[in-house]
Every structure is written in structure tokens, then in C-alpha cells.
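Q: pasting a predicted model and its sequence here:
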Amino acid sequence: MAIFKGAGVAIVTPMKANGDVNFEKLSEIIEDQIAGQTDAIIICGTTGESSTLTHEEHLEVIRHCIKQVAKRVPVIAGTGSNCTETAIYLSKEAEEAGADAVLLVTPYYNKATQKGLIAHYTAVANSISLPVVLYNVPSRTGCNLAPATVAALVRDVENIVGIKEASGDISQVAQLMHLTEGKIELYSGNDDQVVPLLSLGGIGVISVVSNVAPKYMHDMVMKYLDGDMQGSMKMQLDAIPLCKALFCEVNPIPVKAAMNMQGKEVGPLRSPLTEMEPENQKLLKNIMKDMGIL
């Protein structure tokens, strides 16, 4: 049984003006997401600024999310690291806290070989009993998870069950689904490629756009899965300007700006990320107005 089908939100981590995590606001935006029919909460991923959270904060945010969600939707904890032992530590703690699955980004900066990736993922997955979702985003990590590597991991490691694919390479995704014989839970990691990946056997998206439009993204996926491919395709194409605007600067700069425009008061970003440029904010605001989400 799939961890989830539909649109899971790669949720932001709200901050106070002084840079501390705003746990009260996190509870509010989690409730907004559940009310908006989001299908899963993905906590402490890239969009959640996990790279600038201490290990203690990282785990505190995961625990808070799990407690707030209270099993109403699945919680997938981002516990990846470029250090295998750190990923094992975070994953064990997330399992103990009650997460439903973990999301493991490829090791960044040190750029492991494919052999190294197999060893890394096998060690982390074997340290827990939770389902594992791999996360391939070479534009950020400098490390590509090859289809043959994914196929080997899915074949040999029982609890590696899914992948968030954000390579942007549709041919690579097709090869991945061919080599795994479709026996993997495929989630788009790019909001502008949801329908193309659904057409290759995908079952959903782990979405940045869902932070500002959870029901829209949920409906787009569900239309496709329910057989309304034309309706889903129209929603995908209509959302392209918003997708582009939310990635015109490094994620999560634009999405936090968008949520603050919506009055959600998710606060600033942690350095070295900076606030969105005024001209880009103006463009984003106009697109959100056009879509009726502002």
C-alpha cells in the first residue's frame, strides 16, 4: 500500500523575526494544509530549510509536526544527510517519534559514486523499519541517482519503496520505471512536471506549490488518477506561471514570500538565504492574484 497518493506538501519551517523556529505558526499552517486536503506532510526537507536547522531543531520540528498531525495524514520526515551516520541517527529518531516514512536526499557536496549511494541508502534503510523514499535532485546536490542504482536498491532493500524524482529528465524517469517494472512509488519533485510523471506511472507529487494552493495540487493529481486526464492537464498548464514564479529565486525564498503575502506570517529565511527581490515579488503577487489564491 502506497505511503500516500496525491499531493503532499513540502512544508516550510516558519521562523520568528529573531530566526527561531515558530512552532505555534507551524501548527497553524499544518492545520491549514489538512483543511486544504493535502495528502501528506513532508517535514524538514529542502523547503523546510533543513540545511540550517541544528540536529536538535530538526528533530524538534519533526516531533512537533507528528504530534500536531496526529495520524490524520502521513508524515514523511526529511532525514537525509551527506553523512551516512547522521542520516541513520536522524532516521532512527524520526521512527521513534512516530513518522510514517522518511525522505532521504542523495548525499550532497561529497558526490558519492553509484556504488557509494547503494552502500549509503542500504545502511540507512537497514537501520529502521519505516518505508524509505529516495530523493533525487541533482541540481541541488551535484549527485544524480541513476535508474539502475534505484532499481538495485528497490530490488535488494525491502523498505526502500519510493522516490521523489526532481532530476527534470523525463527520459531518465521513464528508464527508472522500466528498470523497476513500475514497482516503485513515484512522486514528482517538480511542480511543473506532475502530469508527465503521472503518465509514466507516478502516484503523486511532493509539492512546493501546495504550500500556497494545497487543494489545487490535490485536485490536479486526483483528476488524473480518477481518469480525467484532460482536466488534470489543463490544471497543470494553468499552474505553469505560478510554478515558474515560485522557483525564480532559490527555493524556499519565493514560497515563503508568497505565504507571507497570503497573511500566513511564516517569517523570514535563515542566512545565507535572503528575502525575495522586489520585482520578483511583484510578479509573483500578480500571478497569485490571477490564480485566485491571493
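A: Nice, thanks for sending it over. Numbering: from 1, shown residues only.
Q: could you use CA atoms for every contact and neighbour count after this?
A: Noted.
Q: surely Cys243 is in a helix?
A: Yes. The assignment for Cys243 by DSSP: H, G, I helix; E, B strand; the rest coil puts it in a helix.
Q: that one contacts Asp191, doesn't it?
A: Yes. The pair Cys243 / Asp191 is scored as a contact, 6.2 Å apart, by CA atoms under 8 Å.
Q: so which of these two has more stuff around it?
A: Ranked by neighbour count (other CA atoms under 10 Å), Cys243 and Asp191 place Asp191 first, with 24 against 20.
Q: measure the more buried one to Asn280 for me?
A: Here the distance between Asp191 and Asn280 works out to 19 Å (CA to CA, to the nearest Å).
Q: how about Leu145?
A: 32 Å.
Q: got it, and Glu93?
A: According to CA to CA, Glu93 and Asn280 sit 39 Å apart.
Q: list residues touching both of Cys243 and Asp191?
A: By CA atoms under 8 Å, 6 or more residues apart in numbering, Cys243 and Asp191 have these common neighbours: Val209.
Q: contacting residues for Gly19?
A: With contacts defined as CA under 8 Å, 6+ apart, Gly19 is in contact with 268-270.
Q: Thr122: which of these is nearest?
A: Within these, distances to Thr122 taken as CA to CA reach their minimum at Arg270, with 32.1 Å.
Q: what about the closest one, how many neighbours?
A: By other CA under 10 Å, 17 other residues sit near Arg270.
Q: quick one: secondary structure of it?
A: Per three-state DSSP, the secondary structure class of Arg270 is coil.
Q: got another, please set it beside the one above:
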Amino acid sequence: MVSSRLSGLIAATYTPFHADGTLALSKVAPMVEHLIRAGNRGLYVCGSTGEGVSLTTLERCQVAEAYAQAANKRVPVIVQVGHNCIAEAKHLAAHAEEIGADAVSATCPSYFKVVDIVSLFEVVQAIASAAPRLPFYYYHIPAVTGSQVDIVSFLQFADGKIPNFAGIKYTDKNLAEFQRCLSLGGGKFDAVWGCDDMLLGAIATGARAAIGSTFNVLAPLYLEMIRDFESNRLAEAQQIQLQSIEFICKLGMYPFHTSMKELLRLLGHDFGTCRSPQRSLSKSESKTLHQGLQHLKCLFALDFAQSKLRTTPQPFLNNGP
């Protein structure tokens, strides 16, 4: 296991497309500036949000390189390299190391399900070994991969067997299990939270970092929530989390990531739409979405939250190694 730790909000980045579906890589750099200005302390590239599984291997390499170059070591870039073909995942991991990414992450294969701890260990060991100088984070998202391997038992089994194994990206809603992951071995594994609508609960449980899609647009609001929690203003923090939940529910009435890209377009970052099988919004859906978003308090609160960003270190935001 490595000693590096992630901290703060880490934006799960979107992949920009032209109208014809080809990559629009020139739009990556302005987005990175926006994400850093908003208070994000890392970028998670080619994950579920970034449609990594809908990209070719070459496209994934190009997207990862564009984000690594734009970040220029100002914030860590974690590249998600999971693939149903382990050889392709290893290629992507090696490429991430070559381009100067700061960490590698991977889901397990999902077509043929990983059903036991040894099989999962072999997958993780193979991918992690392809980028031996980078910390590796297993992307635990059982709702998508279908893997029901007990994650606590897996961490216990893997402990000490993979030199660059750093921890997990935990995208499930079992806070009790997440707390167990955090506490294993006196906190030796870096467990990063992955469900935006339960971030407050995760912080209360002990999370030091979180990766999320909605951090692309609501990072200042989440940072205000974190400051409220750390200043014992629990009611205020709960209200902000509720605003986030309302926002996520509103977008969830439509294809979520397509809706997020539509919102990014409204904010000046036209990343196109999502690739099939994720569908585009109809004109009537776009109109209804715009109207619904105008009534959400969390969007009106963005300017307020942005103005409250401070340079004073906060525990959640300044707890690296």
C-alpha cells in the first residue's frame, strides 16, 4: 500500500464531443480552469461520468492526456482505466503513467461478473502492476459492475499484496460498510466517497475526499456545506445537502449525464451530448429541464457560496499526508 492520500472535492470529469460525436479536446482546458476555480482539488477522468466505457482505447488515451496537460500538476488527475479486456485496461494504466497522471483507478470487468475475492484480486493486481509508480484505487460500484464481492473482505485479503494499492473509490450507499473500509488497519486504506447526494453523511462518517459528477457545477455549494458542518452549523449543512438532493432528483427525471451536459452548456461549456446508448434530450425535455432548474434554490445559492470561498485551511480540505 502507498501512503498518498486524496483530499477535498474531486470532479468526475465529462468528455466533450462535437456534434458529429468526435472528441472536442480543445474544450478540456477551459473546463479544467473552471473546475479548479470552483474549488475542486482533483480530477477523475474517464469514469462513469466521462463515459469511459463508451470510448475507444485511443480516445480514452487522448482524453486522459488532455486533462493531464490542462491540469499541469496543479491538482491530481486520476485516470479510470477499467475495461472488460484486462489487456486493454493494462495498456490504459501504462499510458496514464506515461502522460504524468497522478493515480490510476479501475472498475472490475462487468460482462463476465467477478464473483469471488481471488478473482477480483487477480484483476486488480494485473492492472495495478501496469502502472507500478502510481497509486491504484479500485472503483467499487456494484450497481454497475454487478460484482457482489464483499469490499471489506477484499481489502483485508489484498492488504500488503499489491505494492501500489492505495484504496478505493466507494460508490455505494452503505455508510456502515464505508466506515469499516475507512477504519481497516487503523485507516491504512484511502477510501474516497462517490455518492454526491450522501456527501454530508460520508463526511460525518470520516470521509476525507469525494469524487462526484455534480462537483462540475455545485462545488462551491458543497464546500459551503462542508464548512458549515466543520463549524457545527449542522442545520445549515443539512439544508445545503437537501438542495443538492433536489438538484440530483430534478436531473434524474431525464437521462442524468445528458442533463448535466445540458447544464454545462448553459454555463458556457458546450460538451455536446452523450454517446449511445445514453440518449439526447428532446427539445421539450430541454425546455422543461431549464424551467425546473430555474426554481431550484441550490442554483441561486451558487453566487453566495462562491463568494464565501476562503483560503483558510479546513480539516476536510487540508488533510493530505
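A: Happy to help now that I have it. Bear in mind that the values here come from a model prediction, so they are computed numbers and not experimental data.
Q: re the thing from before, so which of Leu145 and Asn280 of the first structure has more stuff around it?
A: Taking neighbours as other CA under 10 Å, Leu145 of the first structure and Asn280 compare with Leu145 leading, 24 against 16.
Q: the first structure: strands as residue ranges?
A: Ranges of strands within the first structure are 6-10, 40-43, 75-78, 101-105, 132-136, 160-165, 185-188, 204-207, based on DSSP state E.
Q: want to try CSV for those strands, with distance to Ile29 of the first structure and mean neighbour count as columns?
A: Formatted as CSV, the strands of the first structure follow (distance: least, CA to CA, whole Å; neighbours: other CA atoms under 10 Å):
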stretch, distance to Ile29 of the first structure, mean neighbour count
strand 6-10, 11, 28
strand 40-43, 11, 26
strand 75-78, 14, 30
strand 101-105, 21, 26
strand 132-136, 24, 26
strand 160-165, 23, 24
strand 185-188, 22, 26
strand 204-207, 15, 29
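Q: nearest to Leu198 of the first structure, of those?
A: The nearest among these, by CA to CA, is strand 204-207 at 7.0 Å.
Q: the closest one aligns to what range in the second structure?
A: The alignment of strand 204-207 of the first structure onto the second structure (TM-score structural alignment) spans residues 209-212.
Q: the matching stretch: average distance to aligned residues in the first structure?
A: With the two structures superposed, stretch 209-212 of the second structure lies on average 1.0 Å from its match in the first structure, counting by mean CA distance after the TM-score superposition for the first structure.
Q: what comes into contact with that stretch?
A: 6-12, 44, 169, 191-196, 199, 316.
Q: mind running it again at 10 Å?
A: Outside of stretch 209-212 of the second structure, the residues that reach it under the criterion CA atoms under 10 Å, 6 or more residues apart in numbering are 5-13, 40-44, 49, 169-171, 190-197, 199, 202-203, 218-219, 316-317, 319-320.
Q: what sits against Ser50 of the first structure?
A: For Ser50 of the first structure, the set of contacting residues under the criterion of CA under 10 Å, 6+ apart consists of 12-13, 43-44, 57-58, 61, 78-81.
Q: map Ala191 of the second structure onto the first structure.
A: Ala191 of the second structure maps onto Leu186 in the first structure when the alignment is built from TM-score structural alignment.
Q: and the nearest residue to that match once chain neighbours are set aside, how far from Ser232 of the first structure?
A: Leaving out its chain neighbours, the residue that sits closest to Leu186 of the first structure by CA to CA, 6 or more residues apart in numbering is Gly202, at 4.5 Å. Taking CA to CA as the measure, Gly202 of the first structure falls 14 Å from Ser232 of the first structure.
Q: ok, Cys44 of the first structure next?
A: Relative to Ser232 of the first structure, Cys44 of the first structure is positioned 28 Å away (CA to CA).
Q: which one of these two has more residues nearby?
A: When neighbours are counted by other CA under 10 Å, Cys44 of the first structure and Ser232 differ, and Cys44 comes out ahead with 27 against 22.
Q: and that one, what pairs with it in the second structure?
A: Taking TM-score structural alignment as the alignment basis, one finds that Cys44 of the first structure is matched in the second structure by Cys46.
Q: equivalent analysis for Ile29 of the first structure, please.
A: Per TM-score structural alignment, the equivalent position to Ile29 of the first structure in the second structure is Met31.
Q: so how many other residues sit close to the nearest residue to that match once chain neighbours are set aside?
A: In space, not counting the residues next to it along the chain, Met31 of the second structure is nearest to His269; the distance is 7.0 Å by CA to CA, 6+ apart. Using other CA under 10 Å, the number of residues around His269 of the second structure comes to 17.
Q: what sits against Ala152 of the first structure?
A: Applying CA under 10 Å, 6+ apart, we find Ala152 of the first structure in contact with 118, 179-180.
Q: make CSV out of those residues and add distance to Val137 of the first structure.
A: CSV is the format used below for these (distance: CA to CA, whole Å):
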residue, distance to Val137 of the first structure
Ile118, 16
Leu179, 19
Thr180, 19
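Q: and in the second structure, which of these remain?
A: Of these, the subset whose aligned partners also make contact in the second structure (criterion: both residues aligned by TM-score structural alignment, their matches' CA atoms under 10 Å) comprises Ile118.
Q: tell me which of the contacts of Ala152 of the first structure is nearest to Ser127 of the first structure?
A: Ile118 (14.2 Å).
Q: not counting sequence-adjacent ones, nearest residue to the residue of the second structure sitting at the aligned position of the closest one?
A: Ile118 of the first structure maps onto Phe121 of the second structure when the alignment is built from TM-score structural alignment. Counting by CA to CA, 6+ apart, Ala158 is the residue found nearest to Phe121 of the second structure once chain neighbours are left out, at 6.6 Å.
Q: in the first structure, which spans are helices?
A: 23-35, 55-69, 84-97, 114-126, 138-141, 147-156, 170-179, 194-198, 214-225, 229-238, 240-245, 253-261, 278-291 (DSSP state H).
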